[in-house]
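In: Okay, predicted coordinates and the sequence, questions at the end:
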Amino acid sequence: MNTTELVWFKSSYSGTGGDNCVEVAVRPETVLVRDSKDVRRQPLSVSPAAWADFLGHTAR
């Protein structure tokens, strides 16, 4: 998977320091999550339904 062609979004909960960020890229079939400090590592891949469930639990 070529993750350099994806559009990554920084988490709104990440600090302003720029070095402790969670980034997310959304594709129709999967949601990718990575640590901005280690972009060479394979990102976590979850289904859109699992990502929606996760967001639903964090918003409470």
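Out: Everything's here; your move. Quick caveat, the model's predicted, so the values are computed rather than measured. Numbers count the residues shown, from 1 in each chain.

In: drop to CA atoms for contacts and neighbour counts, all remaining ones
Out: Fine.

In: What segments of this structure are strands?
Out: For the chain, the strands defined by DSSP state E occupy 9-10, 22-27, 30-35, 44-46.

In: Quick one: list the elements packing against the last one.
Out: This points to strand 44-46. strand 30-35 (3 or more C-alpha pairs under 8 Å, 6 or more residues apart in numbering; DSSP states H and E).

In: Second structure follows, compare the two:
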Amino acid sequence: MNPPESPLVQWRKSTHSGAHENECVEVAELTGHIGIRDSKNPAAGHLTLARQHFTSLLAHLASQP
């Protein structure tokens, strides 16, 4: 289970989500880690990654066709 979030956490929607898309992802800085969640269901929780793993994930996704 994820630890409780600080009320100061600023979730940001991915710029790739678009204005009318249903596949929306949000990210937030979580004290040295990065949180990733579904913007349509934020109460379902979030995935927490170390910054280095988040960077690796982004690099991997960017290399996909």
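Out: Everything's here; your move. This is a predicted model, so every value here is computed, not measured.

In: Reformat the strands of structure 1 as a markdown table; add distance to F54 of structure 1.
Out: Formatted as a markdown table, those follow (distance: least, C-alpha to C-alpha, whole Å):
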| stretch | distance to F54 of structure 1 |
| --- | --- |
| strand 9-10 | 17 |
| strand 22-27 | 13 |
| strand 30-35 | 12 |
| strand 44-46 | 10 |
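
In: Mean neighbour count and distance to D53 of structure 1 added to those strands, as JSON lines?
Out: Shown next, in JSON lines, are these (neighbours: other C-alpha atoms under 10 Å; distance: least, C-alpha to C-alpha, whole Å):
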{"stretch": "strand 9-10", "mean neighbour count": "15", "distance to D53 of structure 1": "19"}
{"stretch": "strand 22-27", "mean neighbour count": "18", "distance to D53 of structure 1": "15"}
{"stretch": "strand 30-35", "mean neighbour count": "19", "distance to D53 of structure 1": "12"}
{"stretch": "strand 44-46", "mean neighbour count": "15", "distance to D53 of structure 1": "11"}
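
In: Identify whichever of the ones you listed lies nearest to T58 of structure 1.
Out: Closest approach to T58 of structure 1 among these (C-alpha to C-alpha): strand 22-27, 14.4 Å.

In: can you tell me the mean distance of the closest one from structure 2 after alignment?
Out: On superposition with structure 2, the mean distance recorded for strand 22-27 of structure 1 (mean C-alpha distance after the TM-score superposition for structure 1) is 0.8 Å.
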